[in-house]
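Enquirer: My questions concern the predicted model and sequence given below.
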Amino acid sequence: MDFDYSPKTKELQAKLTQFMEDYIYPAEKDYAAEMAANTAAGKRWTPLQTIEQLKPKAQAAGLWNLFLPVDTAEASGYHGAGLTNAEYAPLAEIMGRVVWASEVFNCSAPDTGNMETIARYGSEPIKARWLRPLLDGQIRSAFAMTEPEVASSDATNIATRIERQGDHYIINGRKWWTSGANDPRCKVFITMGKTDPEAAKHSQQSMVVVPAETPGITVLRALNVFGYDDAPHGHAEVLFENVKVPVDNILLGEGRGFEIAQGRLGPGRIHHCMRLIGQAERALELMCKRASSRTAFGKLIAQQTVTQERIAEARCKIDMARLLTLKAAWMMDTVGNKVAKAEIAMIKVVAPSMACQVIDWAMQVHGGAGISDDFPLAYAYANARTLRFADGPDEVHRNAIAKWELGKWAPHGSNAPVPVTRGC
C-alpha cells in the first residue's frame, strides 16, 4: 500500500480545502441564521439558500460529484472526477469537517449511494429518468430500508411486501429512518422489501425504484436525533399502502436485494467514516484552540495534564482510524469489496466510536459552550453517535469480525456471511 496520495487527489485536496476556507466556514453562521428564520416562518423544510447558492460555485470549481467511482461513471455515461475509493476518501474527510458541506458538492447521502445503485444496477430507462437529474443536483432521493416493527440490524427481518400482480408490483409496509424523505426535492425512493418469503434466506428481498409522487406513499413524521431533525433533508417514517409501480422498476431482478445492498453500502461506509474523521479533526483543532486561550485554576487549560493526555489520545485515535479506513478503501479498489469485508466492518466499528470520544473531549474543554450551538461540536456529536447505528450497529460488525477471525483457525475456514444492515 502506498501511503502517499495520488497527484490527482492532492490537487483536489488543495482546491477543496481552499473552497472550504473561502465559502463553507464563512457560511456556517448564515446556515444557522437561515435555519432559525425558516423555523420562525414555519418553513423548516424549505431548501436552504445558503447551500443552494454555493452549489454553482462548487460546479464551476470542478468539485462536483467527486464521489462517483470510475466504474460507476463508466456505467452511467457520466464523466465526473472518476476517482477510486482511496482517492476520494481524503476528500470526504475534508468535506466532513462541516456536517452539511457534502451537499454543496453533490456528495451527500443518500443520494451518493442511490446514484451508484441506479448506475450499477438500474436499467437504461431507469438511468435515463433518475440518474441524470440526481447527478445534476436537480432532484434529491430517499433510501427506504429500515422498519420500526422488526430488528432491521438483521436485514433478513425486513417485512415490507413487494408482490407482483401482472405487470406491476404492489408495495405494502412501514419504513423509518428513511433518509431524504422529508426533503421537498425528493422525487424518488429506492425501497427494499420482500418479493418471495419462501425463497432462500438471502434471496427473499428485492429493491425497487418508486417515484415519490406514486399514490399510497405517506410521510408520517420527521424523526429527531438528540433534538436535531436535519431539516430540510431529514429522516422520516413512511407508510407504503398499495403502492403500485411497473415491474420494470425493479433493480437487477427479484431476490437480488442483498447483493445490491452490499454493493451500495461498501463505498458508503468509506464515505461516512472519512467524514467522521474530518469532524474529529476539526473537533481536535477547536479543542486545542480553546485550551490554549482559556485559564482555569491559575493556568491555561492546555497546561492541565488531563487535557494534554486527551489531546495526545485524540491525535493517536484519529490517525489510527484514518489509516484503517484508507486501507479498507485501497483494498476495495485492488481486491474488491468481498475480500475487504473485514476491513470495511472494522472501520464501521472504529471510526464512529473514535469520533464520539474525540468530540466528547472537545466539548468538555469548551465547558458549557461545547454543548451549545455556538460551536459545531454538539451537532457533530449527534451525527457521530447516529453513525454507530447507520450502515449497521457496532454489535453486528463486531460479531462478523469475530466470526471471520475465528474462522481463520477453524478446520475448514469461516463461512460467516457479510453483514447487510441499514444504510443511509
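Expert: Now that the structure is in, tell me what you want to look at. Numbering: from 1, shown residues only.
Enquirer: hey, let's count contacts and neighbours off CA atoms from now on
Expert: OK.
Enquirer: what's the burial count for D333?
Expert: As a burial measure, D333 scores 16 neighbours (other CA atoms under 10 Å).
Enquirer: now the strands for the stretch 51-200 of the chain?
Expert: 140-144, 161-165, 168-179, 186-194 (DSSP state E, counting those that start in this stretch).
Enquirer: Let's have those strands in JSON lines, adding distance to S292 and mean neighbour count.
Expert: Putting these into JSON lines (distance: least, CA to CA, whole Å; neighbours: other CA atoms under 10 Å) gives the following:
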{"stretch": "strand 140-144", "distance to S292": "42", "mean neighbour count": "27"}
{"stretch": "strand 161-165", "distance to S292": "57", "mean neighbour count": "19"}
{"stretch": "strand 168-179", "distance to S292": "39", "mean neighbour count": "23"}
{"stretch": "strand 186-194", "distance to S292": "45", "mean neighbour count": "24"}
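Enquirer: Next one for the comparison:
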Amino acid sequence: MNFGYSPKVDDLRRRVRAFMDEHIVPRHRQWLDEVHAGQFPASFMEDLKARAKAEGLWNLFLPNLQEGEPGTRLTNLEYAPLAEIMGRISWAPEVFNCNAPDTGNMELLHMFATPAQREQWLAPLLDGTIRSAFAMTEPDVASSDATNITTSIRRDGNDYVINGRKWFITNAAHPNCKLFIVMGKTDPDAETHRQQSMILVPANAPGLTIVRNIPVMNHISPEGHCEVTFTNVRVPASSLLGEEGSGFALAQARLGPGRIHHCMRSIGAAELALELMIERSQERKTFGKYLHQHGTVGEWIAKSRIEIDQARLLVLKTAWLIDEVGAKAARKEISMIKALVPQLHTTVCDRAMQVFGAMGVSPDTPLADHWTWGRALRYADGPDEVHLQAIARMEIGASKEILGASAAYLTPPLRD
C-alpha cells in the first residue's frame, strides 16, 4: 500500500484547490444570501459548472467511463483527496458534478442500465444538465435494514405500479431533479435478499408527490431531504434497473464507493474546522493568554491533527482495497470508516465551535452547518450501530479460524 499521491493526483489536487480558492470560496457568502432569499440554484452555479468542465475538473469519481462520456477516469484512491478538498464547502461538489446522490446514481446506471436507460438518464447526469434522487429509506420501518422496506413495485401487464412512502430523500426538492431511483419490493414472498428491486421513475410521474422538505437539525437544505409519496405511480416495465430481485445487491454496489466520497468530504470539513480553530486560537486572548496557550485548547488542536490523519489513512486504505479487490471484499473497512469518520467530523467541528464561543454557532462561520451535516452522516448510508455490529461479526468470524491460538498467553507459568 502506497498512499503517496502520484504526480497526476498532485496536479489535480493543485488544480481543484486553485479552482476552489478562485471561484468557489469567494462566492460562498453570495450562495448563502441567494439561497436564504429563495434563489436556488444559485445564479452563478451553471457558469461555474461550465468553467469546471472546460478545465477538465468534471466527473472525477468514475474510473470506468466509456469512450465519449465526459470525465476524468480516476480510481477511488485517486479521487479521495479531491473529495477532501471539495468537502470544505458544502455546495462545491455540484460544481464538479461530483455531488451526492448523483454520484451513486451515476455509478448504478453505469453498471446496470440498459442502453436506452443510459441514453435517457445517464447521459444527462454525466453532462450535469439534470440531477437525481435515490429513494430507499421509509418512515414506517427501520430502514437501517433495507430488507424492511415496504414500498410495493407490482407488475401490471407492460407496466410496474409503485405505492409507498419514502423520506429523507436528498435532492428531491432540487428544481433540476428529474429522476428518482426507487427501491421497493417486487416479490414479498421471495428469499429475504431477493424481494427488492430498483426502478427508474421520472420526477414528473403522476402520483409522485413531494410532501415536505424535512429540516435537518432545524436547517432546511435547499436541495431537499424530502418526504415523498408514490400513489399508483405507473412506469413502463422497461424502467426496471437490473433484474427483479436484484435491488439489495444493487444497493450494496452503490454504497461502497459512495462512503469513500462522504468520508473524504467529512475529512475536508474537519481540516477546515481545525484551520479555523488554530487561527482563532492565535487571535483571541483570555486571562492574559492566547487561547492556544491554555492547555485544553492546545490539546484539542493536537488531538484533532492526530485523529484527522488517522482517519484519512484508514479511508485511503479502504479506497485502495476497493480498487484492488472490490467493495464486497472491503466491506469491513467500509463499515470501519463509516462508523469512524462522522464522529471525527462532529468532534473536530465541536471543538472549533467551542474555541469561537458564541460566534461558532452563528452563521458567521461555516462550523455550525458542517457540524449539522456531520451529525446527520451518523445515520446516512447506515447508522453507526449497524456498521459496528457488522465489524464485530466479521471479527468474530475471522477469530474462529485461529480459535485457541492465544491459549498459551493465558496459561499460568510453570513453577519449580
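Expert: That came through fine. Just so it is clear, the model here is predicted, and its values are computed rather than measured.
Enquirer: What value does the TM-score take for this pair?
Expert: The TM-score (TM-score structural alignment, normalised by the length of the second structure) is 0.95; 403 aligned residues with a CA RMSD of 1.3 Å.
Enquirer: Please render the strands of the stretch 51-200 of the first structure as CSV that adds distance to L63 of the first structure to the earlier fields.
Expert: As requested, the strands of the stretch 51-200 of the first structure are exported to CSV (distance: least, CA to CA, whole Å):
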stretch, distance to L63 of the first structure
strand 140-144, 18
strand 161-165, 38
strand 168-179, 24
strand 186-194, 23
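Enquirer: So which of those strands is nearest F105 of the first structure?
Expert: F105 of the first structure sits nearest to strand 140-144 of all the strands of the stretch 51-200 of the first structure, at 13.2 Å, using CA to CA.
Enquirer: with the second structure superposed, average distance for that closest one?
Expert: Aligned to the second structure and superposed, strand 140-144 of the first structure gives a mean residue distance of 0.7 Å (mean CA distance after the TM-score superposition for the first structure).
Enquirer: Just the angle for that strand relative to strand 168-179, thanks.
Expert: Interaxial angle, strand 140-144 of the first structure versus strand 168-179 (axes from the mean of the first three to the mean of the last three CA atoms, to 10 degrees): 100 degrees.
Enquirer: Which part of the second structure matches strand 140-144 of the first structure?
Expert: Under TM-score structural alignment, the counterpart of strand 140-144 of the first structure in the second structure spans residues 131-135.
Enquirer: And that stretch, how far out from the chain middle?
Expert: Distance of stretch 131-135 of the second structure from the chain centroid (CA atoms, centre = their mean, to the nearest Å) equals 13 Å.
Enquirer: What are the contacting residues of it?
Expert: With contact meaning CA atoms under 8 Å, 6 or more residues apart in numbering, stretch 131-135 of the second structure is reached by 101-102, 105, 125, 166-167, 169-172, 174, 176-183.
Enquirer: ok, back up a step: figure out which of the strands of the stretch 51-200 of the first structure is closest to K299 of the first structure.
Expert: strand 168-179 (46.2 Å).
Enquirer: Find me the equivalent region of the closest one in the second structure.
Expert: Across the second structure, the stretch matching strand 168-179 of the first structure (TM-score structural alignment) is residues 159-170.
Enquirer: And that stretch against the first structure, how far off on average?
Expert: Looks like 0.5 Å for stretch 159-170 of the second structure (mean CA distance after the TM-score superposition for the first structure).
Enquirer: what's the single longest helix in the first structure?
Expert: helix 257-291 (DSSP state H).
Enquirer: Mind reading off the mean deviation between that one and the second structure?
Expert: Mean for helix 257-291 of the first structure is 0.3 Å (mean CA distance after the TM-score superposition for the first structure).
Enquirer: so where is that helix in the second structure?
Expert: Counting by TM-score structural alignment, helix 257-291 of the first structure pairs with residues 247-281 of the second structure.
Enquirer: Quick check: buried residues in that stretch?
Expert: Buried residues in stretch 247-281 of the second structure, counting neighbours by 16 or more other CA atoms under 10 Å, are found at 247-248, 250-251, 253-274, 276-278, 280-281.
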